[in-house]
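Student: return atomic coordinates for the entry below.
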Amino acid sequence: MSTPTEQLAAAGVSIWLDDLSRERITSGNLTELITSRNVSGVTTNPTIFATALSQGAAYEEQVASLAARGAVADQAIFEITTDDVREAADIFRPVYDATGGVDGRVSIEVSPDLAHDTAATVDQAVQLWERVNRPNALIKIPATKAGLPAITAVIAQGISVNVTLIFSLERYAEVIDAYLTGLEQAQAAGHDLAGIHSVASFFVSRVDTEVDKRLTAIGGDAEQLKSKAGVANARLAFELFQKEFATGRAQALVNAGANLQRPLWASTGVKDPALPDTLYVTELVAPGTVNTMPEKTLEATFDHAEITGDTITGNYGDAHEVFDRLAAAGIDLVEVTQLLEDEGVEKFIASWHELQQTVTEALRSAQETSA
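Tutor: I've put the predicted structure just below:
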């Protein structure tokens, strides 16, 4: 009997862990998850690193060294996080090699403080790429209005990108266009398109959380639509992916060696305890997708998820119907998704500032200890 994670991988879904810490790296846990849970990549964000560093013991020696050199918080964060991502990338290198560069990926995000600054985002993306210095890294750039031209500029330089914080179909279409434009510029500059990879991270559970809150306020029959918006939104995103990458423009790039920008399902931890804890895994199965899971969701999937094959491509009609019914009930999805993007940026900025504070205090403590 194969495990549910083996079945999910066999269905064409790449399982990425939404977490990273030095303890996972040094303890062998990350290697074990590749073997036992079919994990084929890792994603990180400022919240993940803030949690890892606040638990701190594994970082004490490096923090002491940085403190002795007089490093400030941002310098220390840059060195610590890129070291973790480089080491994780080395652990995943066999997966990267075995999949021709498709998987074995480790993501690191530009500072959320730069989410509305195109030029600074591009500069830091290049710095992160050069510092990690591994072909299986992905640089995470948020899909804000300022992020879109940054995505194009970074792809144009031959750097692989994880586009994050996508909530709406309208913004997703812009993300695809930014990727294709970047590939066209990379091609014109003489880059090997086959070496450039990208994923588009579509957030799922947060859509349900916000929409369900509004449906509860409306009441009545509208409440029958609860917990349906997130999956419907993601399924329609996959429909859009298939449509946009079948165009002559996209196919010309693919024929020149370019890779598809794979849809990635993010925010897949179920927030509502009344729902199945594997909902955003089992309902979003399609070949050529990625599901990045917090460890709790990964373990639930391994333990009891029922994988029944592709649950997306045959359900576009139902997803459109959900959207029509939500609109009829008074749910403005354009407003919802813009709110979620704004909140997403704000949450990551708050986590980043928390990370800066944690590291500042750790550096100060190390300096006092050595004094």
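
Student: use CA for all of it now, contacts and neighbours both
Tutor: Noted.

Student: check the secondary structure at residue 201 for me.
Tutor: Local secondary structure at residue 201 is given as strand here, using DSSP: H, G, I helix; E, B strand; the rest coil.

Student: give me the neighbour count for it.
Tutor: Here the count is done by other CA atoms under 10 Å, and residue 201 has 25 residues near it.

Student: check the gap between it and residue 6 for me.
Tutor: Relative to residue 6, residue 201 is positioned 22 Å away (criterion: CA to CA, to the nearest Å).

Student: again with residue 108
Tutor: Noted for residue 108: a distance of 26 Å to residue 6, by CA to CA.

Student: which parts of the stretch 201-350 of the chain are strands?
Tutor: If you assign secondary structure with DSSP state E, counting those that start in this stretch, the strands in the stretch 201-350 of the chain sit at 262-266, 289-293.

Student: and the first one with strand 289-293, angle?
Tutor: Interaxial angle of strand 262-266 relative to strand 289-293 (axes from the mean of the first three to the mean of the last three CA atoms, to 10 degrees): 20 degrees.

Student: quick check: buried residues in strand 262-266?
Tutor: Neighbour-count burial for strand 262-266, counted by 16 or more other CA atoms under 10 Å, picks out 262-266.

Student: which helices and strands does that strand pack with?
Tutor: strand 198-203, helix 229-244, strand 289-293 (3 or more CA pairs under 8 Å, 6 or more residues apart in numbering; DSSP states H and E).

Student: quick revisit: may I see the strands of the stretch 201-350 of the chain arranged in CSV, with distance to residue 175 as well?
Tutor: As requested, the strands of the stretch 201-350 of the chain are arranged in CSV below (distance: least, CA to CA, whole Å):
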stretch, distance to residue 175
strand 262-266, 11
strand 289-293, 16
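
Student: I'd like the structure of this one too, to check against the first:
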Amino acid sequence: MSTPTAQLTAAGVSIWLDDLSRDRIRTGNLAELIESRNVSGVTTNPTIFAAALSKGEAYEEQVAALSARGASTDEAIFELTTDDVRAASDIFRGVYDATDGVDGRVSIEVSPDLAHDTAATVAEARKLAAAVDRPNALIKIPATKAGLPAITEVIGAGISVNVTLIFSLERYAAVIDAYLSGLEKAQAAGIDLAGIQSVASFFVSRVDTEVDKRLAEIGTEEAAALKGKAGIANARLAFELYQREFATDRAQALLAAGANVQRPLWASTGVKDPALPDTLYVTELVTAGTVNTMPEKTLEATFDHGVIRGDTITGAYAEAHQVFDDLAAAGVDIDDVTQVLEDEGVEKFVVSWRELQDTVKTALAGAAETTR
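Tutor: Reported below is the predicted structural model:
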């Protein structure tokens, strides 16, 4: 019998796990998820690495070696995380080969401290790509204003990129432009465009969290009726924008030269409101050529009871536009919502980065104490 995750894959949605740890790698769990849950990629962030490093003994030996060598906290983070991403990339190499490089992807993020520094982001992206040294790695760069030219530079160097922290349609249009500009740069440098892949990570649940808070403050019946609708409407309109932008003469010329589209990726798909169905941001965002990166809880819920009804995006554009019109009429400023979310998103990743630094610093100190 076909499982919901198999049905989702058959509908053209790539399922990526939003989690990674050395335990998952060593126990065979990651390989098992490829077989049993149709997982075809992995995304990571500082929060995920902080959680992985704070529990279990999988990192103890390497931390001890790094401590003995006198590695700094940031040097240790770089080695620990790139080792995990390299190992995960090897596990997904079969998926990468079977999909001609479309899937089997593992993402690693540049330091959130660099989110507003273009040159430093480019340098870090190059360093990460060289250290992981796997064709199926994706370097995550946030879609901040400083991130946009960095995306162009990194794509232009032939490095595959996962653009993260996208909330607004306006910023998404700028991300697509940055990607196409990068492809043009790579083409001018004689780089094979077919080897460059990119995804654009559009955040979903956080939009509902912020909008629903504002709807509750407005307090009208009309506002209450819009609860839980903004995130999906925003993502559907993003896909409409994607279709339009990649149909332009500029994009089509690059595709004809061997380039790949930059696939939309639905991120932040764990449902935060217990009043909403736990598979909402999966079943309502199904269409071919997209990626859904899920925390394990959402992946398991989808596998257990997700109802895949085919394409739930391309026929729903009018409805999505209506939701946005209704939100504006109710007094919700979507531009302000998305700006607040971007600012919060960068700030949250910086906080997570500090937690990761603290975790590794403590581990290094503990290892040094043990060897005295």
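
Student: quick one: TM-score?
Tutor: Once superposed, chain against chain, the TM-score is 1.00 (TM-score structural alignment, normalised by the length of structure 1); 371 aligned residues with a CA RMSD of 0.4 Å.

Student: about what we covered before: quick one: which of the strands of the stretch 201-350 of structure 1 is nearest residue 122 of structure 1?
Tutor: strand 262-266 (21.5 Å; CA to CA).

Student: how close does that closest one sit to structure 2?
Tutor: Its match in structure 2 and strand 262-266 of structure 1 itself, once the structures are fitted together, sit a mean 0.1 Å apart by mean CA distance after the TM-score superposition for structure 1.

Student: centre of the chain versus that strand, how much separation?
Tutor: Centroid separation between strand 262-266 of structure 1 and its chain, computed with CA atoms, centre = their mean, to the nearest Å, is 7 Å.

Student: now stretch 22-31 of structure 1
Tutor: Using CA atoms, centre = their mean, the offset of stretch 22-31 of structure 1 from its chain centre is 20 Å.

Student: next one: stretch 23-38 of structure 1
Tutor: The chain centroid and the centroid of stretch 23-38 of structure 1 are separated by 19 Å under CA atoms, centre = their mean.

Student: that one: which residues count as buried?
Tutor: Under the neighbour-count criterion of 16+ other CA under 10 Å, stretch 23-38 of structure 1 has 23-25, 30-31, 33-34, 37-38 buried.

Student: residues in contact with it?
Tutor: With CA atoms under 8 Å, 6 or more residues apart in numbering as the test, stretch 23-38 of structure 1 has contacts from 5-6, 9, 15, 39-40, 58, 84, 87-88, 91, 298, 302.

Student: again, only using 6 Å
Tutor: Surrounding stretch 23-38 of structure 1, the residues in contact under the criterion CA atoms under 6 Å, 6 or more residues apart in numbering are residue 39.

Student: with stretch 153-161 of structure 1 instead?
Tutor: Contacts made with stretch 153-161 of structure 1 from outside it, assessed by CA under 6 Å, 6+ apart, are listed as 138-140, 182-183, 185-186, 196-198.

Student: any idea which of those residues is closest to residue 240 of structure 1?
Tutor: Among these, and counting by CA to CA, the member closest to residue 240 of structure 1 is residue 198, at 16.2 Å.

Student: do you know how far the closest one is from residue 55 of structure 1?
Tutor: According to CA to CA, residue 198 of structure 1 stands 31 Å off from residue 55 of structure 1.

Student: which of these two has more neighbours?
Tutor: A direct count of neighbours by other CA under 10 Å for residue 198 of structure 1 and residue 55 places residue 198 higher, at 23 against 13.

Student: that one reaches residue 261, doesn't it?
Tutor: Yes: contact criterion CA atoms under 6 Å: residue 198 of structure 1 and residue 261 qualify, at 4.9 Å.

Student: still on that earlier bit, for the contacts of stretch 153-161 of structure 1, please prepare TSV with the additional fields secondary structure and distance to residue 70 of structure 1.
Tutor: Listed next are these as TSV, based on DSSP: H, G, I helix; E, B strand; the rest coil; distance: CA to CA, whole Å:
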residue	secondary structure	distance to residue 70 of structure 1
138	strand	29
139	strand	27
140	strand	28
182	helix	39
183	helix	41
185	helix	41
186	helix	39
196	coil	37
197	coil	37
198	strand	36
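
Student: returning to that earlier point: and the two most separated of the buried residues of strand 262-266 of structure 1?
Tutor: Spanning the widest gap among these are 262 and 266, at 12.4 Å by CA to CA.

Student: show the contacting residues for residue 348 of structure 1.
Tutor: The neighbours of residue 348 of structure 1, taking CA under 6 Å, 6+ apart as the test, are residue 112.

Student: and it, what pairs with it in structure 2?
Tutor: Matched to structure 2 by TM-score structural alignment, residue 348 of structure 1 sits across from residue 349.

Student: sorry, back to before: which of the buried residues of stretch 23-38 of structure 1 lies closest to residue 363 of structure 1?
Tutor: Taking CA to CA as the measure, residue 363 of structure 1 lies nearest residue 23 of the buried residues of stretch 23-38 of structure 1, at 19.5 Å.

Student: what comes up buried for the lengthiest helix in structure 1?
Tutor: Longest helix of structure 1, by residue count under DSSP state H: helix 333-370. Of the residues in helix 333-370 of structure 1, those buried by neighbour count under the rule 16+ other CA under 10 Å are 333, 336-338, 340-341, 344-345, 348-356, 358-360, 362-364, 366-367.

Student: picking that back up, are any of the contacts of stretch 153-161 of structure 1 buried, and which?
Tutor: Buried members of these, counted by 16+ other CA under 10 Å: 138-140, 182-183, 185-186, 196-198.

Student: what's the burial count for residue 274 of structure 1?
Tutor: Neighbour tally, residue 274 of structure 1, other CA under 10 Å: 8.

Student: ok, now residue 144 of structure 2?
Tutor: Neighbours of residue 144 of structure 2 under the rule other CA under 10 Å: 22.

Student: again, but for residue 301 of structure 1
Tutor: 23.

Student: kindly report the same for residue 44 of structure 2.
Tutor: Using other CA under 10 Å, residue 44 of structure 2 is surrounded by 19 other residues.

Student: and for residue 167 of structure 1?
Tutor: The local packing of residue 167 of structure 1 (other CA under 10 Å) involves 28 other residues.

Student: just checking, it touches residue 339?
Tutor: No: because the distance of 9.5 Å does not satisfy CA under 6 Å, residue 167 of structure 1 is recorded as not touching residue 339.
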